[in-house]
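Asker: quick check, what structure comes out for this input:
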Amino acid sequence: MPSNPEAVPDDSNSLIQQARYPRTTARRRLRAAPFLAGGLCAALVMTLSGCGGDTASDDKSASGQAKIKVMVGGLDKVIYLPAMLTQQLGHFKAEGLNVELLTEPAGVQAETALISGDVQGAVGFYDHTLDLQAKGKKIESVVQFSHAPGEVEVVSNQAAASIGSPKDFKGKKLGVTGLGSSTDFLTKYLAVRDGVKTSEFTPVAVGAGQTFVAALKQGSIQGGMTTDPTVATLLDQKLGKVLVDMRTPEGSQQALGGPYPSSSLYMSTEWVNGHRQTVQKLVNALVKTLRWMSTHSAEEIAAKMPADYAKGGKDLYAQSIKSTLPMFTKDGVMPKDGPETVEKVLKAFNPNLKSTKVDLSQTYTTEFVKKAPQG
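Answerer: Prediction:
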């Protein structure tokens, strides 16, 4: 089967169709900030009140203060939980920041919003910084949320007998959040690692949440890569099985050969250099949240999150957080050898990187996390 990226059939949720074209729709959907919830498109613009540091945006809040806009590749995904939790705990406000959180269903769309200048920061996978450097863009991670992908490759019950490992991806349709997303990257790596060419299977952009569940249930895909709480929902409804689990450092080591720094706050290097005080405050707030997470239970964390995130019920949501907690760092520091693992994974299939010398030191900085308060 050719590797022509597909969208699911016309009777599926229209958001799946949108996920296929992230770069042409990002600006239009940025204004509404839609996200996947119960198969419906909802708007989410969460503003944190406070006072500004150095100016971050031409847009002003009602108080006349400058806003910092941050796009998240799915605010309700557990892998990006620190962003919303920081708001819920009041840590942005405590730093005197006015931050506006926006959401897109896939990390590649958050990347697009950052590159286009619509936002000052993006919460997404660190691997985008390497991919963008190969395209001549200088982007860097300023705080690293995790040292494992937090991703899970699942297969439907119907396909479980024919897919026992990534070597069986040949001829299959596999769901990813968006084409060019980190789920797309990791799926391709798992295939290539096990001897399957990227041209021998078909990635299908299905988003996450209910659109992913619907695609698997309808048979539009035989498997796919997703995160909690989608994984917890699939298992609870007995719709599929786990094939590859990368929610822990051990799972990352087994699947990818080392730590894989994933969710992070990344920004334009030029913007960081021009707004160091603001960046330090952002990092202070996020590191404080990571430390808080390391000393609280999944149930305590779930209780702090917006109630509508627990679509499958409080217990299931808490379980999804518990399953994903091992991926998070406690201090926001880039894990040792993490960038090298990411480079190895991307170069295995990415033509932009195969022939490019990547300067890993330019893809992240630990300057701000090292200055963050330790208490």
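Asker: please make it C-alpha for all contacts and neighbour counts, starting now.
Answerer: Fine.
Asker: how about Tyr266, secondary structure?
Answerer: With DSSP: H, G, I helix; E, B strand; the rest coil as the basis, the three-state label of Tyr266 is strand.
Asker: scratch that, Ile321
Answerer: helix.
Asker: wait, what's in contact with it?
Answerer: Counting by CA atoms under 8 Å, 6 or more residues apart in numbering, Ile321 touches Val78, Asp228, Pro229, Ala298, Ile301, Ala302.
Asker: so of the residues you listed, which ones are in helices?
Answerer: Using DSSP state H, Ala298, Ile301, Ala302 are the members of the contacts of Ile321 that sit in helices.
Asker: from those residues, pick the one nearest Leu325.
Answerer: Ala298 (7.7 Å; CA to CA).
Asker: so who does that closest one touch?
Answerer: Ala298 touches Ala318, Gln319, Ile321, Lys322, Leu325, counting by CA under 8 Å, 6+ apart.
Asker: quick one: what helix or strand has the residue positioned nearest the centre of the chain in it?
Answerer: Residue closest to the average C-alpha location in the chain (CA atoms, centre = their mean): Gly124, at 4.1 Å. Gly124 is part of strand 121-125 when elements are defined by DSSP states H and E.
Asker: before we go on, could you also do this sequence so I can check it against the first one:
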Amino acid sequence: MIKVKKSACMLLSVVLLTLAAGCGSAPAVETKPSAPAPEVKKEQPLKTVKFSEVIRSIFYAPHYVAMQKGFFKEEGLVIDMNTAQGSDKGAAALIAGVADISLVGPETAIYIYNQKGDKTLKIFHQLTMKDGSFLLSRNKADAFKWSDLEGKSVIGWRPGSAPQMVLNNKLLLEKVNKVDVVTNIASPAMAGAFTSGKGDYIQVFEPIASSLEKEGKAFFVASVGQAFGAFPETSYVATSDYIKSNPEIVQKFVNAVAKGAKWLNTASQDEIAEALMPFFEGTPKDVVIQSIERYKKQDTWPAVPELTSEQFETLQKVLIDNGVLKLEQKVTDMGAIVDMSFVKNIGKVAK
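Answerer: Below is the predicted model of the structure:
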């Protein structure tokens, strides 16, 4: 009897222990509150800029580099680009509102200002500081003198355009007369007209100049930009209203182009060619490289892309000398059509 009671007590003890374990009698584990999940920043959507370039030329290499190397994207912009085929058309696109920013001759801002219309244009970045055209001849010459153009014909640019006025000024300075400068051929048709037999000389930009040379259809005689000297030929321009409403976009745009220009100064020839060739389909690599070297040699792209008062004065003198601007139309208040504040803030974060 005693043995049975002992066994029953042992069995009861086992059951109680099992129940105690099942009821969670084990000591509670202290837990620390979980840290809040890191905030995930939403990627801001890219803002589209409707952009119009005057022509397609390696003269504007910093812009294409900024597109191809992703510098515009780094600034939060995407560029919707078209080619106007003329500064007058690029300016008209701004006035009509079909372009936000145009790359044109700065003289267009002066023309629009003097029209006293509802809209004015403002220059906010000076991309090039030399004329970008080169003079080529049909026949090879051992040495070239500007007087060689007397009695000859030159396929040139439309009246009132920067390359046409720079060439005309150079002829005036050299006192070269009786030169037939053909100005009624559209820029895309100029090379074709020359190769078909029209003109003794042709004034073209790169890479067309180097392409004509490589094909044996023309011979290099002079860099118009190098011969003429400093001249603010091509600028980024927008309406005053657009700049006032979108200062952060304009600053980002300027920052991106500045990155492109800086990259051009450090990259190898091969790297530069690879970045530019998508914009010049069918153009051989060696032609692209030669084009870049020619523009670098003449200091085309200024270290500081600023249109100064001295350069603005040079621009207006050329316009007056060419008869497209009357003396009384000269813009005395540069600030009315020039805003270099964005250039002075290059590298700063646009807000």
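Asker: tm score of chain vs chain?
Answerer: A TM-score of 0.75 describes the superposed chains when it is computed by TM-score structural alignment, normalised by the length of the second structure; 302 aligned residues with a CA RMSD of 3.0 Å.
Asker: which of the contacts of Ile321 of the first structure are retained in the second structure?
Answerer: Retained in the second structure by both residues aligned by TM-score structural alignment, their matches' CA atoms under 8 Å are the following of the contacts of Ile321 of the first structure: Val78.
Asker: of the contacts of Ile321 of the first structure, just say which sits nearest to Cys41 of the first structure.
Answerer: Nearest to Cys41 of the first structure among these, with distances taken as CA to CA, is Pro229, at 17.6 Å.
Asker: surely the closest one touches Ser320?
Answerer: Yes: at 5.3 Å, Pro229 of the first structure and Ser320 qualify as touching, with contact defined as CA atoms under 8 Å.
Asker: who touches both of the two?
Answerer: With CA under 8 Å, 6+ apart as the test, Pro229 of the first structure and Ser320 both reach Val78.
Asker: and these two? Which one has more around it.
Answerer: Under the neighbour definition other CA atoms under 10 Å, Pro229 of the first structure and Ser320 were set side by side, and Pro229 has more, 26 against 23.
Asker: map Val283 of the first structure onto the second structure.
Answerer: Under the alignment (TM-score structural alignment), Val283 of the first structure pairs with Val254 in the second structure.
Asker: residue contacts, its match?
Answerer: Applying CA under 8 Å, 6+ apart, the residues near Val254 of the second structure are His125, Phe342, Val343, Ile346.
Asker: so who does the counterpart of the last one in the first structure touch?
Answerer: Residue-level alignment of Ile346 of the second structure against the first structure, with TM-score structural alignment as criterion, gives Ala372. Under the criterion of CA under 8 Å, 6+ apart, the contact partners of Ala372 of the first structure comprise Gln280, Val283, Asn284, Val287.
Asker: pick the one among those closest to His147 of the first structure.
Answerer: Val287 (14.3 Å).
Asker: that closest one contacts Thr329, doesn't it?
Answerer: No: the criterion here is CA under 8 Å, and Val287 of the first structure misses it with Thr329 at 9.2 Å.
Asker: those two: which has the busier surroundings?
Answerer: Val287 (29 against 22).
Asker: can I assume the more buried one sits in a helix?
Answerer: Yes: counting by three-state DSSP, Val287 of the first structure is located in a helix.
Asker: in space, what's closest to Gln329 of the second structure - neighbours in sequence excluded?
Answerer: Asn114 (6.8 Å; CA to CA, 6 or more residues apart in numbering).
Asker: which ones are touching the aligned residue in the first structure for the one you found?
Answerer: Per TM-score structural alignment, the equivalent position to Asn114 of the second structure in the first structure is Ala134. With contact taken as CA under 8 Å, 6+ apart, Ala134 of the first structure is in contact with Asn352, Leu353, Thr356, Val358.
Asker: okay, strands next: where are they in the stretch 251-375 of the first structure?
Answerer: Here the stretch 251-375 of the first structure has its strands, by DSSP state E, counting those that start in this stretch, at 263-268.
Asker: can you map out the helices along it?
Answerer: For the stretch 251-375 of the first structure, the helices defined by DSSP state H, counting those that start in this stretch occupy 269-274, 276-294, 298-304, 314-324, 338-347, 351-354, 367-371.
Asker: ok, which of those helices comes nearest Phe169 of the first structure?
Answerer: Comparing the helices of the stretch 251-375 of the first structure by CA to CA, helix 338-347 comes nearest, at 17.5 Å.
Asker: just the residues contacting that closest one, thanks.
Answerer: 127, 130, 147, 185-186, 189, 256-261, 353-354, 360.
Asker: chain neighbours aside, what residue packs nearest to Gly207 of the first structure?
Answerer: Thr177 (3.9 Å).
Asker: the one you found: neighbour count?
Answerer: Quick note: Thr177 of the first structure (other CA under 10 Å) scores 31 neighbours.
Asker: wait, isn't it in contact with Pro203?
Answerer: No: using CA under 8 Å, Thr177 of the first structure is not in contact with Pro203; the gap is 9.6 Å.
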